[in-house]
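Peer 1: Quick one: sequence and predicted model below, then my questions.
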Amino acid sequence: MAKSKTLILSLFIISLTLLLSSAIAAKQPRFSRMITPTSLGLKKEKLSHLHFYFHDILSGPKPTAVTVATAQMTNTSSTFFGMVNMADDPLTVGPEPESKLLGKAQGIYGAAAQQEVGLLMVMNFAFSEGKYNGSTLSMLGRNTPLSAVREMPIVGGSGLFRFARGYALANTHTFDLKTGNAVVEYNVYVFHY
C-alpha cells in the first residue's frame, strides 16, 4: 500500500511539473514553428528553364568585371590562384552585346584552384525583364571555365523565384585570350513557387 501511495504521489508530481512547464513555455516567445506553404500564399511548385548569355567584360573603357584582390603568388600562378573579381555583367537574350538585356549577373568570382583553372562563383542573377523583373536567382558553386560544360548549383532566389533550387549549365560561347572577355551561354533549371 505504501508503494502504491508513493507511485501515485510520483505520478502527480510528474504531471504537475509537465503542466507547469507547458504553461511557462506557452508564455515564452517562439523561435520557430511549422507552417504550410499555403499560409505564405505559395501555390504549386513549378520547374522553369531559363536561357541567357552572360557577358564578362574585363577590358575597354567600361569593364563589367574588375579584379579587386590578388595574392602575392597570383601573377606567377598558371591558374591565377588568389585572384578575386567583382562583376556586374549583362545578361542578354542572345550572344551579341547589343542583344536585349534581361538583367545582370552581380557578385564575385575567384580563382580557387592551384592545379587547374577553377573558380568559386558567388553570383546573383538579377532579372529586369518581363514577369521576372525584380526577381533573383542565387548561384554558388565551382566553375572550371576550360571545361566544355560546367554545372553549378542554384541555391535560392527571391520574388518569383522564392524557395528556388536547381542548377545552371554554363557553356563558353566566346573567349578572347588577349582581353579575357567572355560570353557564356547559361541554361538554368529551377524549381520554385
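Peer 2: That came in fine, so what should we check first? Residues are numbered from 1 along each chain as shown.
Peer 1: Going by C-alpha atoms from here, please, whenever you check contacts or count neighbours.
Peer 2: Fine.
Peer 1: Please identify the buried residues of stretch 32-40?
Peer 2: Across stretch 32-40, burial judged by 16 or more other C-alpha atoms under 10 Å covers no residue at all.
Peer 1: which residues touch it?
Peer 2: With contact meaning C-alpha atoms under 8 Å, 6 or more residues apart in numbering, stretch 32-40 is reached by residue 43.
Peer 1: Now the closest residue in space to residue 108 that isn't next to it in sequence: which helix or strand?
Peer 2: Excluding its sequence neighbours, the residue lying closest to residue 108 (C-alpha to C-alpha, 6 or more residues apart in numbering) is residue 86, at 4.5 Å. Element membership of residue 86, judged by DSSP states H and E, is strand 84-92.
Peer 1: Report all helices and strands that that strand contacts.
Peer 2: strand 46-56, strand 65-69, strand 101-111 (3 or more C-alpha pairs under 8 Å, 6 or more residues apart in numbering; DSSP states H and E).
Peer 1: how far off strand 84-92 does the second one point, in degrees?
Peer 2: Interaxial angle of strand 65-69 relative to strand 84-92 (axes from the mean of the first three to the mean of the last three C-alpha atoms, to 10 degrees): 160 degrees.
Peer 1: Pull the residues that contact strand 65-69.
Peer 2: Where contact means C-alpha under 8 Å, 6+ apart, the residues beyond strand 65-69 that reach it are 56-58, 82-89.
Peer 1: Any idea how far that strand is from the middle of the chain?
Peer 2: Mean-position distance between strand 65-69 and its chain equals 20 Å (C-alpha atoms, centre = their mean, to the nearest Å).
Peer 1: Included below, for side-by-side comparison, is a second structure:
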Amino acid sequence: MVRILLIVVFILSTSGVIRCARANDDDGHGFVRSLDPKLLSLKEEKLSHFRIYWHDITSGSNATSISVVRPSNISATGFGIINVIDDPLTLGPKLSSKLVGRAQGFYALSSQEELGLLMSMNFAFTEGKYNGSTITVLGRNPVFHKVREMPVIGGSGLFRFARGYVQARTHTLNMKTGDAIVEYNCYVLHY
C-alpha cells in the first residue's frame, strides 16, 4: 500500500500537479504575502495627541450608557455588570461644548477587588478632517486611580494601522447617578 502511494506521489510531482499547487506558495503559507507599504499609499508615520472629554450618562431619559447585564447578586464593586455605550466626545468638559465624536462599545465591571472596568470602545470621530475615522481602545480601567492608561489597538480612516495609548482622568463622577465626565489624552502613532 505504501509503495502504491509513493508511486502516485511520484507521478503527480513529475506531471506538475504538485509543483503547480506550490507555485503560489512562495513563503510556505499560501494565504500570506509581503507587501510594500507604498502600495497602500502609506506615508511617514506620525504621532498625534488630542484631548477629548467622554460623557458617560447612565441616568435620565437620554442615557448614553445602558446596562445590558446585571447579575442577580451585585457585589460592592458591581462585578459582572456590562454597559453598552454611545457616549458623546466633546472638546471641553461641558456637554454643551463642541461635539467631535462618539465613544461606542461597552464596558464590563470585571474586578472583584476594586471598581475596575474592561473597556472596549471605538472613538468614532465626526468632525473636521477626522470625520469617519476611528481609534479602538481596549484595556483595564481602575476607575478610582488618578490616571488610567489603556492601549490603542487599531483604527480606521486616517488612523489606519494606529497604535498608542490613552490616559483617562476623571473630571467629575456623580456617585448617586453614576454619570461621569472623563478627560482622555490620546497619543496615537498612525500614517
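Peer 2: Yep, that arrived. Small disclaimer: the values here were computed from a predicted structure and weren't measured.
Peer 1: residue range for the strand holding residue 86 of structure 1 in structure 2?
Peer 2: Mapping strand 84-92 of structure 1 onto structure 2 (TM-score structural alignment) gives residues 82-90.
Peer 1: mean per-residue distance, the matching stretch to structure 1?
Peer 2: Following the fit onto structure 1, the mean deviation recorded for stretch 82-90 of structure 2 is 0.3 Å by mean C-alpha distance after the TM-score superposition for structure 1.
Peer 1: Can you name the residues that contact residue 104 of structure 2?
Peer 2: 84-87, 121-124.
Peer 1: ok, the nearest residue to it once chain neighbours are set aside to residue 108 of structure 2 distance?
Peer 2: In space, and not counting its chain neighbours, residue 104 of structure 2 is closest to residue 86: 4.5 Å by C-alpha to C-alpha, 6+ apart. Distance, residue 86 of structure 2 to residue 108 of structure 2, by C-alpha to C-alpha, to the nearest Å: 15 Å.
Peer 1: Find the residue closest to the most centrally placed residue in structure 1 in space, skipping its chain neighbours.
Peer 2: Closest residue to the average C-alpha location of structure 1: residue 138 at 2.7 Å, with C-alpha atoms, centre = their mean. What sits nearest to residue 138 of structure 1 in space, not counting adjacent residues and going by C-alpha to C-alpha, 6+ apart, is residue 124, at 4.5 Å.
Peer 1: Let me know whether that neighbour touches residue 105 as I believe.
Peer 2: Yes: in this structure residue 124 of structure 1 lies within contact range of residue 105 using C-alpha atoms under 8 Å: 5.6 Å.
Peer 1: the helices in structure 1, which residues?
Peer 2: Taking DSSP state H as the criterion, structure 1 carries its helices at 2-27.
Peer 1: picking up where we left off before, report the contact partners of the residue nearest to residue 104 of structure 2.
Peer 2: Taking C-alpha under 8 Å, 6+ apart, we find residue 86 of structure 2 in contact with 64-65, 102-105.
Peer 1: ok so, going back, please identify the deepest-packed of the helices and strands packed on strand 84-92 of structure 1.
Peer 2: Each of those was scored by mean neighbour count; the highest is strand 101-111, a mean of 21, by mean count of other C-alpha atoms under 10 Å.
Peer 1: Read off where that strand ends up in structure 2.
Peer 2: Going by TM-score structural alignment: strand 101-111 of structure 1 matches residues 99-109.
Peer 1: Thought residue 148 was touching residue 165 of structure 2, still the case?
Peer 2: No: between residue 165 of structure 2 and residue 148 there is no contact under C-alpha under 8 Å: 10.2 Å.
Peer 1: of these two, who's got more company?
Peer 2: More crowded of residue 165 of structure 2 and residue 148, by other C-alpha atoms under 10 Å: residue 165, with 20 against 17.
Peer 1: What about the residue lying closest to residue 101 of structure 2 once chain neighbours are set aside, how many residues nearby?
Peer 2: Closest residue to residue 101 of structure 2 apart from its sequence neighbours, by C-alpha to C-alpha, 6+ apart: residue 125 at 4.1 Å. Residue 125 of structure 2 has 20 neighbours, counted by other C-alpha under 10 Å.
Peer 1: got the contacts of residue 104 of structure 2 as a markdown table, with distance to residue 94 of structure 2 columns?
Peer 2: Formatted as a markdown table, these follow (distance: C-alpha to C-alpha, whole Å):
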| residue | distance to residue 94 of structure 2 |
| --- | --- |
| 84 | 22 |
| 85 | 18 |
| 86 | 17 |
| 87 | 13 |
| 121 | 21 |
| 122 | 21 |
| 123 | 18 |
| 124 | 19 |
